[in-house]
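In: sharing a sequence plus its predicted fold:
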Amino acid sequence: MRGSRTTPQAHDFPSVTAPRLGCVRELDEAVATCRACPRLVAWREEAARVKRRAFRDWEYWARPVPGFGPPDAPLAIIGLAPAAHGGNRTGRIFTGDPSGDVLYAALYDLGLASRPVAAHRDDGMKLYGVRITVPVHCAPPDNRPTTAERDTCRPWLARELELLRPTLRAIVVLGGFAWQALLPALTATGWRVSRPRPAFGHGARAQLTDARSERVLHLIGGYHPSQRNVSTRTLTPAMLRDVLHRGADIAGVAVCRPPA
């Protein structure tokens, strides 16, 4: 199985490794080797062994799932973590699970993705001016990473944001977990966060200032496109398209099809 490894790894692997990486490609490669959180390693590999009946013929990725999208994107989207039988199976974030179906359909509707459905990492999907990433790169049990796991994974997110910094103008943050995880990562990379810290909500807006250049980074909150949120209509496709459109507009990314 591709994801199975027996070599132990130090808990500080992300914090030691991430700052040394010079480009997004190197970061993505390093993220995929991480084994710093024993509970997450065990869970992602167990999911790959047990599988779901619909995916019994799949060879699961079963490793940390890196971000996806161009390394010079003006707009970032931050989610939560890979799904055990979604990104953990396909090797690409928000790919092969219901949340991803909703997100990529919305991106396609706005002309920010080349395809409306993300099936696997070799399906030819391209993103335009957008990079998607997460604060926790391994699939967690019950979709609930611990605070310790979030904090262990934070150096990957902080370094990714630092590498995106020259072009990054706006971030759409999907869910309260991502919002709370993102703010310390931004602080670590030199963005000034207002006090009191901005609160999460769908449509929430916040502005952070670069301590070095006074450049502004815009945050836009949005509910996560989880099955529960979508099935209860806490989040509708139109609501998701709206926050993505706002982010693209602020970031200066051309939207080919306005939200309905």
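Out: It's in.

In: contacts, neighbours, all on C-alpha from now
Out: Fine.

In: who touches the longest helix belonging to the chain?
Out: What stands out as the longest helix in the chain, according to DSSP state H, is helix 147-164. Contacts with helix 147-164, where a contact means Cα atoms under 8 Å, 6 or more residues apart in numbering, come from 11-12, 14-15, 18-19, 21-24, 27, 31, 36-37, 71-74, 133-137, 181-182, 185-186, 188-189.

In: got another one to weigh against that:
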Amino acid sequence: MTGCRTNCARQTVGHAMTTYLQPDRDCQLCPRLVDFRRANQAKFPDFYNGPVRPFGPIDARLLVVGLAPGLKGANATGRPFTGDYAGDLLYDTLKKFGFAKGTYAKRPDDGLELIDCRITNAVKCVPPENKPTGPEANTCRPFLISEFGAMKNLSAILCLGQVAHQAMLRTFGLKLSSLKFGHGASHQMENGITLFDSYHCSRYNTQTYRLTPEMFENVFADIRAHLDR
């Protein structure tokens, strides 16, 4: 992607009038994802069915990064990690560590508020079989880079899964071999941001005990300790 053409929306952030780029509601940049969106609009007309924008304050110090919206989760509701099991575990844990308040009721209008935390995805549109391609991730990357630039207080990034971890390394222009993914690992980057890794909070990972609630909470305990220094 060499430019945003007509497929980017520019938003105003805060009092400093800082702008960052996010895809249009009907972004056309990735043909395969557009075709999948059209099919879902016909099959699930009540779903949001569009690029899912970030959730949470732009001045947050913590950014949680997933891979892409889930078909019957964020793609249905229009809010990251909302409507499926991954959101149940994520938002419960965020509340436990003071990064959220209110009631999570799997709806974007449930009144849930994030505190010092923002949530986004490396790819904004739901992909077939939850597997975006490399070119699709590359096309979406300028939106993520622009968001980092707008988050002036950013101190910690939590990558949910290895693919999100790799997307972050590419976003920062780093080689994939430079920082190895590992659940519970943390990496201090030259820009002063600390990258934290966790297995994705999917139902599959928890049902197979690859990730337990305790393991997930341990990662957030490390993040909280980092931010409270």
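Out: Good, I have the coordinates. For clarity, every value in this text was computed on a predicted model and none was experimentally measured.

In: let me see the TM-score of these two.
Out: Scored against TM-score structural alignment, normalised by the length of structure 2, the superposed chains reach a TM-score of 0.88; 226 aligned residues with a Cα RMSD of 2.6 Å.

In: so which of the contacts of helix 147-164 of structure 1 are in helices?
Out: Taking DSSP H as the definition of helices, the contacts of helix 147-164 of structure 1 contribute Pro14, Ser15, Val24, Leu27, Val31, Ala181, Leu182, Ala185, Leu186, Ala188.

In: check contacts around the second one.
Out: It stands for Ser15 of structure 1. Ser15 of structure 1 neighbours (Cα under 8 Å, 6+ apart): Thr152, Pro155, Trp156.

In: quick one: contacts for the aligned residue in structure 2 for Thr90 of structure 1?
Out: Using TM-score structural alignment as the criterion, Thr90 of structure 1 maps onto Thr77 of structure 2. By Cα under 8 Å, 6+ apart, the residues touching Thr77 of structure 2 are Phe47, Tyr48, Gly83, Arg107, Pro108.

In: out of the residues you listed, which is most surrounded?
Out: Among the contacts of Thr77 of structure 2, Gly83 has the most neighbours (other Cα atoms under 10 Å), with 23 neighbours.

In: what about that one, distance to Leu90 of structure 2?
Out: Gly83 of structure 2 sits at a distance of 11 Å from Leu90 of structure 2 (criterion: Cα to Cα, to the nearest Å).

In: is it correct that His183 of structure 2 is in contact with Tyr199?
Out: Yes. Between His183 of structure 2 and Tyr199 there is a contact under Cα atoms under 8 Å: 5.6 Å.

In: okay, these two: which has more neighbours?
Out: Tyr199 (22 against 19).

In: got a list of what the more buried one touches?
Out: Here Tyr199 of structure 2 is in contact with Leu160, Gly161, Gln162, Gly182, His183, Asn205, Arg210, Leu211 (Cα under 8 Å, 6+ apart).

In: which among the residues you listed count as buried?
Out: Leu160, Gly161, Gln162, His183, Leu211 (16 or more other Cα atoms under 10 Å).

In: which position in structure 1 aligns with the first one?
Out: Leu160 of structure 2 maps onto Leu174 in structure 1, with residues paired by TM-score structural alignment.

In: residues contacting its match?
Out: If you count contacts by Cα under 8 Å, 6+ apart, Leu174 of structure 1 has them with Ile77, Ile78, Gly79, Leu80, Gly221, Gly222, Tyr223, His224, Pro225.

In: now the strands for structure 2?
Out: 8-13, 18-23, 62-66, 100-101, 113-114, 117-121, 156-160, 186-188, 194-198 (DSSP state E).

In: what span of structure 1 is the third one aligned with?
Out: Meaning strand 62-66 of structure 2. Counting by TM-score structural alignment, strand 62-66 of structure 2 corresponds to 75-79 in structure 1.

In: check the offset of the matching stretch from the chain's centre.
Out: With Cα atoms, centre = their mean, to the nearest Å as the basis, stretch 75-79 of structure 1 stands 6 Å off its chain's centre.

In: and what of stretch 34-54 of structure 1?
Out: 19 Å.

In: same thing with stretch 134-142 of structure 2?
Out: Mean-position distance between stretch 134-142 of structure 2 and its chain equals 14 Å (Cα atoms, centre = their mean).

In: report the buried residues of it.
Out: Buried residues in stretch 134-142 of structure 2, counted by 16+ other Cα under 10 Å: Glu136, Ala137, Thr139, Cys140, Arg141, Pro142.

In: compared with structure 1, how much does it deviate?
Out: Compared with structure 1 after the fit, stretch 134-142 of structure 2 shows a mean deviation of 0.5 Å (mean Cα distance after the TM-score superposition for structure 1).

In: that stretch maps to which residues in structure 1?
Out: By TM-score structural alignment, stretch 134-142 of structure 2 lines up with residues 147-155 in structure 1.

In: centroid-wise, who is the farthest residue in structure 2?
Out: Computed with Cα atoms, centre = their mean, the maximum C-alpha offset from the centroid of structure 2 is found at Ala42, amounting to 25.9 Å.

In: map it across to structure 1 for me.
Out: In structure 1, Ala42 of structure 2 lines up with Arg49, judged by TM-score structural alignment.

In: now do Arg32 of structure 2
Out: Arg32 of structure 2 maps onto Arg39 in structure 1, by TM-score structural alignment.

In: before we move on, what about Met215 of structure 2?
Out: So, by TM-score structural alignment, Met215 of structure 2 is matched to Met239.
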